[in-house]
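Asker: make a model of this:
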Amino acid sequence: MTAKPCSNSLAVKTSHVLPPDTNYHGTLFGGKLMAHIDDVAAIAAERHARKPVVTASTDSVDFLAPVKAGHSICVEAFVTWTHQTSMEVFVKVVTEDLLTGDRKVCTTAFMTFVAVDDNGRPVSVPEVYPETEQEKTLHTLAPTRAEQRKERRKQSKELAATFGTSFPWNKGV
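Answerer: Okay, the predicted model is just below:
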């Protein structure tokens, strides 16, 4: 497989934030924003792999500024690093007050996707290489984030084993 630049996977989506998408504070529901993030990040991963993908993890979704009804969000995502069958995707969300033009980065996130075949089994993905200084920074730090992901997944599995499928107060459920 031929390596591809980060920029080949860039996916961008701009959406208007409408009142039904907001909470009682008049700001965008976090879950709604996370759905936009997952959607655009999956497009970037699939564009890179040219295979179907599944979400493997979300490292973090950091909400840095509120998104108000009537504003827009622009979700940008691209593949920053690959490892055999997985791809790390960086996501940045910018909110804009469409009346004043004021723009803020409201959210950043790292997500991991795995390319799969028709049977849902992981398949190899092309390597990715950075071109810009920002891409190089993300690419260089990616192995550290991958190790942190691996450790967090191990801890999640331990928690799942500890807690099982029910809690002490609902043994019969």
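
Asker: can we go C-alpha only for contacts and neighbour counts from here?
Answerer: Fine.

Asker: center of this protein, which residue is that?
Answerer: residue 111 (3.6 Å; Cα atoms, centre = their mean).

Asker: list the helices and strands the helix or strand where that one lies packs on?
Answerer: In this structure, residue 111 sits in strand 103-115 according to DSSP states H and E. Under the contact criterion of 3 or more Cα pairs under 8 Å, 6 or more residues apart in numbering; DSSP states H and E, strand 103-115 touches helix 30-49, strand 53-63, strand 86-96.

Asker: now the second one, please; I'll put the structures next to each other:
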Amino acid sequence: MFKKVDDSRITISELMLPSHSNFSGKIHGGYILNLMDQIAFACASKHSKAYCVTASVDTVDFLNPIEVGELVTMKASVNYVGNTSMVIGIRVEAEHIQTGRTKHCNSSYFTMVAKDDNGNSVEVPGLILNDKNEVKRFLKAIKRKKTKLHRIKEFEHADFSHHKYNEELIKHKVKIELPEQLD
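Answerer: The predicted model follows:
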């Protein structure tokens, strides 16, 4: 079975209240992450017709602060599907209600896994890509997955040594003082 990206696309909007703000008066990033997790769940569940759990969150960059009184709109779509997982792309925008000015505040990628009533992973429908942007998003998700696997392989193997990275480390603001047995 295959489903179109549009079949599970979700948009939510919420007015930002003073109770959502942090100590500096901006909307708390944790509150925004919570909303993003909710829309990722809704989008993934709509696509898979199953309960979904968050497996990972990739690339959370807070680009612009969100102010109290702004209308935040989040748009979510399935960017990639595996056997039991989906990558949900989320775009966060804030609109100043009086001026109508909007700003891009965040984009992120949530990997969600479909589960049955016993907590076992279940297969998700394939994805029908209908335009160039959907194809690019799918390919970018594949690239992020490959990069992550490469990074894990490079740094998590048993014979890892930081010595082959010394030249790279010297370029950055770091001082290495490991006990000799960890060297």
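
Asker: rewinding a little: so which of the helices and strands packed on strand 103-115 of the first structure comes closest to residue 79 of the first structure?
Answerer: strand 86-96 (4.3 Å; Cα to Cα).

Asker: corresponding residues in the second structure for that closest one?
Answerer: Aligning strand 86-96 of the first structure against the second structure (TM-score structural alignment) gives residues 85-95.

Asker: angle of the longest helix seen in the first structure against strand 103-115?
Answerer: Longest helix in the first structure by number of residues (criterion: DSSP state H): helix 133-163. Calculated by axes from the mean of the first three to the mean of the last three Cα atoms, to 10 degrees, helix 133-163 of the first structure forms an angle of 60 degrees with strand 103-115.

Asker: return the distance of helix 133-163 of the first structure from the chain's centre.
Answerer: 13 Å (Cα atoms, centre = their mean, to the nearest Å).

Asker: which strands and helices sit next to it?
Answerer: So helix 133-163 of the first structure, by 3+ Cα pairs under 8 Å, 6+ apart, packs with strand 72-83.

Asker: give me the angle between the strand it packs on and strand 103-115.
Answerer: Using the same axes, to 10 degrees: strand 72-83 of the first structure against strand 103-115 is 40 degrees.

Asker: what angle sits between strand 72-83 of the first structure and helix 30-49?
Answerer: Going by the same axes, to 10 degrees, strand 72-83 of the first structure makes 50 degrees with helix 30-49.

Asker: buried residues, strand 72-83 of the first structure. List them.
Answerer: 72-82 (16 or more other Cα atoms under 10 Å).

Asker: now the two most distant members of those.
Answerer: Maximum pairwise distance among the buried residues of strand 72-83 of the first structure (Cα to Cα): 30.8 Å, between 72 and 82.

Asker: what's near enough to touch residue 5 of the first structure?
Answerer: 128-131 (Cα atoms under 8 Å, 6 or more residues apart in numbering).

Asker: that's all I had, so thanks and see you.
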